[in-house]
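Chemist: structure for this input, please:
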Amino acid sequence: MHHTARTVHRRVACVRSSGRSPLGALEEAFLALATAASPLTLPAHLVCDEPEQPALPVDQFRARLAHPATSSAQRERSWREVVRRAQQLGEPWGTVAVAMAVPVLRRVLARLARPAHLERAEVEQEALAAVAVAVRSVDVDAADVGRELFAAADRAVHRLAYAARRQAAREAGSAAVRLGRLARLEGRPGCREAADAAGVADAGRQEDEYTVLARAVRAGVVGIAEARLIARTRLEREPMQRLADERGVSVRQLYRHRAAAEQHLSTHLREQLREQ
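Modeler: Presented below is the predicted three-dimensional model:
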């Protein structure tokens, strides 16, 4: 049973690093099982009242399982059988059990109010991991095993989205205080000395750049979180990986955010120069 969750976690970890969709990678593995020379099958009578053949490849079985004409009783007994095999036999049935949930997971993710800075791949990974864990622990004699798996995924992705929104709010609040202080330094005597006392390298140049960021935030050119990203990685030389871990996004996505923010800032500064 533990092997099921470990297998899915390894698979989604690999696709996360490569930028591929975790759901897409799982689908590839699932379809490979269904289209092999000796395809993996399930009893047809679980989803068909009068089956024409004794067994169905797992992809055809899933299509029947998701079909509106399939009764709730057929779905319940199908999920029990799939999860029972995953728990008792391990792989590849663990992969099959999680992949059986993919059609519903796509609907769950489509309904999710996902913050803009939260990558879809991260959400997909969270959903798949939640289903993998639930497959391992759910009671196969429960009234509706499938619903238990879907509910676990739904809870997981909503927790992830909530945490991302909270983190963004905390960052925005902290950055607002800091940039506000920097903005108030503008034009005051002793600005360079204050920066030197704080141990900031090349104080005069950096204070000017901080002030530019503060002005850009006030003008609505960049957001607080974007200005903080530029300040911490460009001026303070913090590793991009550290900020990516804090915000729960990939380094690649954070680089894209910074590049877009810097492009807006650059355009704004050029326009100001033309006006002078």
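Chemist: could you use CA atoms for every contact and neighbour count after this?
Modeler: Will do.
Chemist: and residue 275, how far from residue 161?
Modeler: To residue 161, residue 275 is 42 Å away according to Cα to Cα, to the nearest Å.
Chemist: same thing with residue 224?
Modeler: Going from residue 224 to residue 161 by Cα to Cα gives 20 Å.
Chemist: who's more crowded, those two?
Modeler: Neighbour tally, residue 224 and residue 161, criterion other Cα atoms under 10 Å: the higher count belongs to residue 224, 24 against 19.
Chemist: next, the second sequence, to be compared with the first:
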Amino acid sequence: MSVSDTTDWPTSALDAAATAFAALTCEPQPMVLDCTIFDPGLGLPAKAIPLPALRDWLLRHPNAYTARDEVWRELIRRARLDGPQWVVAAVGMAMPALRQYAAQLSAVYGGDPADVDAEILTGFLTALRDHVDLAKPAPHASLCKAAWRAGHHLLRQQQEYLPVDDIEHVAAGPRAPRVPYGHPDLLIRRAVTLGILDPEDEQAYVDVRLGHRAIEPIAAANGVSVDALRMRLSRIDSRIADALTDGLLTGTASPETRAHLRKQAAQRARRRAGRATPAHRVAATPAA
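Modeler: This next block holds a predicted model:
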């Protein structure tokens, strides 16, 4: 079975996702997850197991919290790094919960239930791509919570909507923007200019801290481990916080301060180059 074999493609987003998952996991070559990568003490089947069977195992063991967390960390990691088939796989693995949320919300929604399905799936995929932190517990619960919130937001929008003929008599006049006026991107650019943030770290910092993107693909693109990038961003957080406290990002830095910051940036660059040098030397050494 393949997706192309389906003559009537479902109009519901969840039905479409379930159809795609079924195509990926059908015989004769169902998509599997090798559970031998996990700690045997978790109780998971010690073999490569088709995803529907793994989903059934998790449903039959609702109290296997650690096992579920490890399975979902691996699913999310693969969805972020290994291609769209693992995105479909993650959605399919969560389908029982997503179906339950859709049924509950559609029962009180006055519009097309397909709209609820679409919002739930969108909320799930957004969290899957960027918002769930794999360093924190219960990643599956975080995904499901994001899906529920997205569907519930659609319900609130319908309940809060109130048509009126004319709002000119209640519309607020122009107001001054709140302080600070500067966009965060401008502060980050100034931090780079001053040497507080290294240029090679700027995009990663913007993506993770301002864009709230998932850290795993960004670490892979930068050729570092997730833990190393987390520590690097944490150190940048501290430097930026100190700079904001000292007024360096919103005021004028003295020549002495600029020189000190450039010196610190140069020291960081030398340390980073020093860590990379041994690997380069080994690679450049000719074979005996």
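Chemist: so the corresponding residue of structure 1 for residue 99 of structure 2 is in which element?
Modeler: Residue pairing (TM-score structural alignment): residue 99 of structure 2 is matched to residue 106 of structure 1. For residue 106 of structure 1, the element it lies in under DSSP states H and E is helix 102-111.
Chemist: what does residue 194 of structure 1 give?
Modeler: Per DSSP H and E: helix 191-197 holds residue 194 of structure 1.
Chemist: what about that helix, distance to the chain center?
Modeler: Chain-centre distance of helix 191-197 of structure 1: 41 Å, with Cα atoms, centre = their mean, to the nearest Å.
Chemist: and the helix or strand following it, which stretch of structure 2?
Modeler: Using DSSP H and E, the helix or strand that follows helix 191-197 of structure 1 in sequence is helix 203-218. Aligning helix 203-218 of structure 1 against structure 2 (TM-score structural alignment) gives no matching residues.
Chemist: quick check: next helix or strand after helix 203-218 of structure 1?
Modeler: The helix or strand immediately downstream of helix 203-218 of structure 1 is helix 224-230, counting by DSSP H and E.
Chemist: can you count the residues close to the match of residue 99 of structure 2?
Modeler: Applying other Cα under 10 Å, we find 13 residues neighbouring residue 106 of structure 1.
Chemist: one more: residue 191 of structure 1?
Modeler: Using other Cα under 10 Å, residue 191 of structure 1 has 16 neighbouring residues.
Chemist: contacting residues around residue 32 of structure 2?
Modeler: By Cα atoms under 8 Å, 6 or more residues apart in numbering, the contact set of residue 32 of structure 2 is 25, 48, 49, 50, 51.
Chemist: and it? What does it align with in structure 1?
Modeler: Superposed on structure 1 with TM-score structural alignment, residue 32 of structure 2 falls opposite residue 41.
Chemist: could you do residue 128 of structure 2 as well?
Modeler: In structure 1, the residue matched to residue 128 of structure 2 (TM-score structural alignment) is residue 135.
Chemist: against residue 44 of structure 2, how distant is the closest residue to residue 25 of structure 2 other than its chain neighbours?
Modeler: Leaving aside its chain neighbours, residue 25 of structure 2 sits nearest to residue 31 (4.8 Å; criterion: Cα to Cα, 6 or more residues apart in numbering). In this structure, residue 31 of structure 2 lies at 17 Å from residue 44 of structure 2, with Cα to Cα as the measure.
Chemist: just checking, next helix/strand downstream of the helix holding residue 106 of structure 1?
Modeler: helix 120-137.
Chemist: which strands or helices does that next one pack on?
Modeler: When contacts are defined as 3 or more Cα pairs under 8 Å, 6 or more residues apart in numbering; DSSP states H and E, helix 120-137 of structure 1 packs onto helix 2-18, helix 22-34, helix 72-89, helix 93-100, helix 102-111, helix 145-185.
Chemist: list the contacts of the helix holding residue 194 of structure 1.
Modeler: If you take Cα under 8 Å, 6+ apart as the criterion, helix 191-197 of structure 1 is touched by 185, 203, 204, 207.
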